[in-house]
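S.K.: Curious how this folds, go ahead:
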Amino acid sequence: MTKAIMLQGTGSDVGKTILVAGLCRLAANRGLAVAPFKPQNMSNNAAVADDGGEIGRAQWLQALAARVPSSVHMNPVLLKPQSETGSQIIVQGRVFGQAKGRDYQRLKPQLLEAVLDSFATVKQGRDLVIVEGAGSPAEINLRAGDIANMGFATRADVPVVLVGDIDRGGVIASIVGTHAILLDEDRRQVQGYLINKFRGDVSLFDDGLKAIESYTGWQCFGVVPWLKAAARLPAEDSVVLERLVKNREAALKVAVPVLSRIANFDDLDPLAAEPDIALVYVRAGERLPADAGLVILPGSKSTIGDLEEFRANGWDKDLALHVRRGGRVIGICGGYQMLGRKVSDSLGLEGLPRSVDGLGLLDIETEMAPEKTVRNSAAHSEEYDAPLSGYEIHLGKTHGPDCARPSVTIDGRPDGALSADGRIMGTYLHGLFGSDVYRQKLLASFGLEGEGQSYAGRVDAALDEVASDLERQLSPEWLRSFLG
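M.R.: You can find the predicted model right below:
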């Protein structure tokens, strides 16, 4: 019989993703056949699973932690926000449709069957499946038809451990309050709880643990300190970008404008790990820094909408000045499309049918098309003669004179574009900075040596460190209950 355990949070961003990844690595290190599972995820940070199709980057990372190939069944429902009220719906790796919030609620009973089907698939041949919830089970207004938390847990009969984030404050109230408003059947599904992101002397919280137990009767399975190694792992969603801003001095400042539908921003993590780079995320109301040597336009789930926001922030003028000063620009996926002369969406795939002027830094045009490109790819940098590996997730076909100077080749075909002077580059390939050779040659073009460390090795070592920290801090009895 395959065992399963589910981590649900008292709220979003309480650290469930890293805890699941750490437990997956801990189980794998003990020789168990383990896999992650998240019924429903909402994120524009997507990955291409090893069996094809889109999943959340978090589940891709958790599969890496479990040392198993990633699968679309590990995240059967992925919501990719396109506007303030609507999202694209990905089911078992494929585009299912689009829906606004109220319409999506009506789809949930149908989607639950896909979730349960995927869960059964993931369990096959496994000793253990570690499940991650989404948001909070205390959102009782969404309990009817829920597929992300207790709706799934009760239907699949998976025991739940609640995770509370003490760093944000109010952890006692959040756990006790969750206990108070859960339905009886949901409350019975909870085995106990974890306290996450603790700083300082754990014994100072002993009275807090006693208070929680007296109100809930739930057992604490561990107080997890702030996991330093988690900072070396890819972040799941743009909610964390505020904490990723670096104010330190470095030889090269790289500016990244943060737009509302930023996607796959973990492309930038390998650069953030370089000590000679100060990666600066620029928010609305701020100027692109004049001393930046490189500006990177990352992916976007809504290219035209984000392009209009880019102009509204005045960043088009800042970017033009940056280029006139001799600065360089890299655009990835949606950012690549923005660099051209025009972006057209005659079918209204991103909203209303329209065509808008691009930033005009590359002599290219993009037409949105209904066929979505989703694939893992082996590639090669034409700029630096360096091997690359990554993935493509995009709508749209791009053409124009600058495409005659492709920046990369993907699976043997030309992709992207370079300006005549070589200072403006765009590509549809995600993950190019993860290539150690490419990254070092990029830094060398700015006169820097770089750290020379394998980024993939750095991530793998961080997963092992998180697993070791959890093994030391969590209840041995609780770990034995599902790890053996």
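
S.K.: contacts and neighbour counts: CA atoms only from here.
M.R.: Fine.

S.K.: can you give me the helices for the stretch 201-350 of the chain?
M.R.: Defined through DSSP state H, counting those that start in this stretch, the helices belonging to the stretch 201-350 of the chain, from first to last, are 206-216, 241-244, 269-272, 303-312, 315-324, 334-338.

S.K.: Tell me which of those helices sits most buried.
M.R.: Ranked by mean neighbour count under mean count of other CA atoms under 10 Å, these are led by helix 334-338, which reaches a mean of 29.

S.K.: Now do it: which elements does it pack against?
M.R.: Under the contact criterion of 3 or more CA pairs under 8 Å, 6 or more residues apart in numbering; DSSP states H and E, helix 334-338 touches strand 294-297, strand 299-300, helix 303-312, strand 328-332, strand 424-427.

S.K.: what sits up against that helix?
M.R.: Counting contacts by CA atoms under 8 Å, 6 or more residues apart in numbering, the residues outside helix 334-338 that touch it are 296-304, 307, 330-331, 343, 358-359, 365-366, 394, 398, 416, 425-428.

S.K.: List the contacts of stretch 137-150.
M.R.: Taking CA under 8 Å, 6+ apart as the criterion, the residues outside stretch 137-150 that touch it are 8-10, 38-41, 105, 108-109, 111-112, 115, 133-134, 136, 151-152, 178, 181-182, 186.

S.K.: could you redo the last one with a cut-off of 7 Å?
M.R.: With CA atoms under 7 Å, 6 or more residues apart in numbering as the contact definition, stretch 137-150 has outside contacts at 8, 39-40, 108-109, 112, 133-134, 151-152, 178, 181-182, 186.

S.K.: Could you check it and say which residues are buried?
M.R.: By neighbour count on 16 or more other CA atoms under 10 Å, the buried set for stretch 137-150 is 137, 138, 143, 145, 146, 147, 148, 149, 150.

S.K.: The structure of the following sequence is requested for comparison with the preceding one:
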Amino acid sequence: MAALMLQGTGSDVGKSVLVAGLCRLFTNRRLNVLPFKPQNMSNNAAVTEDGGEIGRAQALQALACRVPPSTDMNPVLIKPQSDTGAQVVVHGRVIGQLGAGDYQDRKGALLDAVMESYAKLSGRADLVIVEGAGSPAEINLRRGDIANMGFARAAGVPVVLVGDIDRGGVIASIVGTKAVIDPDDATMIKGFLINKFRGDPRLFDYGYAEIARRTGWPGLGVVPWIAAARDLPAEDAVVLDRAVATGGGVTIAVPMLSRIANFDDFDPLIHEPAVRLVFVQPGQPIPADAGLIILPGTKATIADLAFLRAQGWDIDVAAHVRRGGALLGICGGYQMLGQTIEDPDGVEGSPETVSGLGYLPVTTRLTGDKRVVDVTGTSLREGAAFAGYEIHVGRTSALASVQPLLRLADSTHDGVVSADGRIAGCYIHRLFDHPAQRSAWLARLGVQCDGVAQEHRVDQALDAVAAGLEQHVDIARLLDIAGYRP
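M.R.: Sure thing, here's the model as predicted:
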């Protein structure tokens, strides 16, 4: 079995997309490829066939390999709930909550779980492509590391270092990484890649050669800015801080909650030509011309409800509803639309009960058990199909006779819709992926859907990224570094 690990000079340098592209490239070459990330930190999660959860990037990489996602592809998932605390998921199941300092002290104990999953994948693949987390240059995190060099050295997996030239300082970031990491860690790095280059790559010839001279690592390619990468789901909410309004026609507004989760729910709307999708940044008002406001999922419903009110968005929502606008809550956003949210066991923090926004006759009780499941079904109003997933704590109950929003394949119902159809909530993520369901929502707003299935759009983007890597990366040398022998 061969293996290769991509580590980065920092977060958001494009590791996830490069791993996905390489997975698709080698899969198209008929290799049996599997992705792996020892430790991930993200609130954008995906559901596996066995009812576990992993980072969204590893689910995308599994799709690139044309295999179902499994919990072994991301054995440790950290889901931040506050600036100093997070939920810890191991092999797809929640094992508890830890403060940042506590996790730093205990993360080394999770190496056994990481190595167990890696061994399982290695036993059934020709090639495993591993994604690091953050950067090995974060030497303050090196003790007990399981995400980067700690894993690479334990598993004997060679490393390729990725630098992002678009953000600037790529020469210093790669050379600086060599300067600060442990010399034994540095021996694991067998080459470097330059990512997100715009313009004529010949302009970087001197810089490219200087990196190789100063580090002793060979350059393996300069990857251009690949436009198709924008069609792939992002995992880090940092991309939303740079998001701009898209499209035209009807405006759909999504407030940027502080712990927003599963925000790829809205990717299909970004591509709709008749939709202007706006991620409303903190401190900014929700656009008054919005036809639909969507309250998104969140890792901390009660804290983000307080955050929403602190931004004055509750006032904007009330004005929007008075004007006759439509309102949808998904997962945590659905919980916020109810009358109360109870947390008697302190699942999200101190035990408390808070008032919801009061738009739907439901109440939510947060519980320690988490529902993680793929679902399919139809909307009750139009009979439009959908395929998505649930991933949440808490159970929502009706306080009065209500009209359900969705019928699931097992004949149960999910969600609630107001009598006039303008206000609704449900637990289903990726509700808009299916064109029939998306078309139904857009028709209510008076615009047409483009009819493209999100899965098809993502699959095409993976092929385009793979083609770009084939052209600009020394693929033969990558395979040699990985130890692959046909």
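
S.K.: Run a quick neighbour tally on residue 323 of the second structure.
M.R.: Neighbours of residue 323 of the second structure under the rule other CA atoms under 10 Å: 12.

S.K.: Alignment lookup: it to the first structure.
M.R.: Taking TM-score structural alignment as the criterion, the aligned counterpart of residue 323 of the second structure in the first structure is residue 325.

S.K.: Quick check: its match vs residue 318 of the first structure, distance?
M.R.: Here residue 325 of the first structure is placed at a distance of 11 Å from residue 318 of the first structure (CA to CA, to the nearest Å).

S.K.: what's the answer for residue 167 of the first structure, then?
M.R.: Between residue 167 of the first structure and residue 318 of the first structure the computed distance is 37 Å (CA to CA).

S.K.: now residue 76 of the first structure
M.R.: From residue 76 of the first structure to residue 318 of the first structure the distance is 41 Å (CA to CA).

S.K.: what does residue 93 of the first structure give?
M.R.: Taking CA to CA as the criterion, residue 93 of the first structure is separated from residue 318 of the first structure by 38 Å.

S.K.: So the aligned partner of residue 283 of the first structure in the second structure versus residue 307 of the second structure, what's the distance?
M.R.: Across the two structures, residue 283 of the first structure finds its equivalent in residue 281 of the second structure, going by TM-score structural alignment. Look at residue 281 of the second structure and residue 307 of the second structure: by CA to CA, they are 12 Å apart.

S.K.: All the strands of the stretch 51-200 of the first structure, in order from the start?
M.R.: The residue ranges that make up the strands of the stretch 51-200 of the first structure, judged by DSSP state E, counting those that start in this stretch, are 54-56, 77-81, 86-91, 94-100, 128-132, 160-165, 190-198.

S.K.: Please work out which of the ones you listed is packed deepest.
M.R.: Comparing the strands of the stretch 51-200 of the first structure by mean neighbour count (mean count of other CA under 10 Å), strand 54-56 ranks first with a mean of 31.

S.K.: From the rest of the structure, what touches that one?
M.R.: Around strand 54-56 of the first structure, the neighbours that count as contacts under CA under 7 Å, 6+ apart are 41, 43, 45, 46, 47, 48, 49, 72, 75, 78, 93, 94.

S.K.: for these, which one is nearest residue 448 of the first structure?
M.R.: For residue 448 of the first structure, the nearest member of the contacts of strand 54-56 of the first structure is residue 45. The distance, counting by CA to CA, is 29.5 Å.

S.K.: Counterpart of the closest one over in the second structure?
M.R.: In the second structure, the residue paired with residue 45 of the first structure according to TM-score structural alignment is residue 44.

S.K.: Leaving out the residues flanking it, which one is nearest to that match?
M.R.: Nearest residue to residue 44 of the second structure, sequence neighbours excluded (CA to CA, 6 or more residues apart in numbering): residue 262, at 4.3 Å.

S.K.: Identify the residue of the first structure aligned to that neighbour.
M.R.: Aligned partner of residue 262 of the second structure by TM-score structural alignment: residue 264.

S.K.: And residue 310 of the second structure, by the same measure?
M.R.: Taking TM-score structural alignment for the superposition, residue 310 of the second structure sits opposite residue 312 in the first structure.

S.K.: returning to what we had before: out of the strands of the stretch 51-200 of the first structure, which gets nearest to residue 255 of the first structure?
M.R.: Minimum separation from residue 255 of the first structure across the strands of the stretch 51-200 of the first structure (CA to CA) falls at strand 77-81, 24.1 Å.

S.K.: name the helices or strands packed onto the closest one?
M.R.: Where contact means 3 or more CA pairs under 7 Å, 6 or more residues apart in numbering; DSSP states H and E, strand 77-81 of the first structure is packed against strand 40-42, strand 86-91.

S.K.: Can you add distance to residue 372 of the first structure and give these back as TSV?
M.R.: Converted to TSV, these look like this (distance: least, CA to CA, whole Å):
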stretch	distance to residue 372 of the first structure
strand 40-42	19
strand 86-91	12
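
S.K.: Quick check: which of the ones you listed is nearest to residue 449 of the first structure?
M.R.: Among these, the nearest to residue 449 of the first structure by CA to CA is strand 40-42 (38.0 Å).

S.K.: Now do that closest one: distance to the chain's middle.
M.R.: Its chain's C-alpha centre and that of strand 40-42 of the first structure lie 11 Å apart, by CA atoms, centre = their mean, to the nearest Å.

S.K.: now do stretch 369-378 of the second structure
M.R.: Its chain's C-alpha centre lies 18 Å from the corresponding centre of stretch 369-378 of the second structure when counted by CA atoms, centre = their mean.

S.K.: what's it aligned against in the first structure?
M.R.: Under the alignment (TM-score structural alignment), stretch 369-378 of the second structure falls on residues 371-380 in the first structure.

S.K.: Go ahead and name everything in contact with the matching stretch.
M.R.: Here stretch 371-380 of the first structure has contacts from 48, 52-53, 386-395, 408-411, using CA under 7 Å, 6+ apart.

S.K.: What subset of the residues you listed is buried?
M.R.: Neighbour-count burial within these applies to 48, 52-53, 386-395, 408-410; the criterion is 16+ other CA under 10 Å.

S.K.: related to what we said a few turns ago, and the match of residue 45 of the first structure, how many neighbours?
M.R.: The number of residues packed near residue 44 of the second structure is 25, by other CA under 10 Å.

S.K.: so it touches residue 259, yeah?
M.R.: No. Using CA atoms under 7 Å, residue 44 of the second structure makes no contact with residue 259, being 10.2 Å away.

S.K.: shared neighbours, the two?
M.R.: Between them, residue 44 of the second structure and residue 259 share no contacting residue, judged by CA under 7 Å, 6+ apart.

S.K.: No further questions, thank you.
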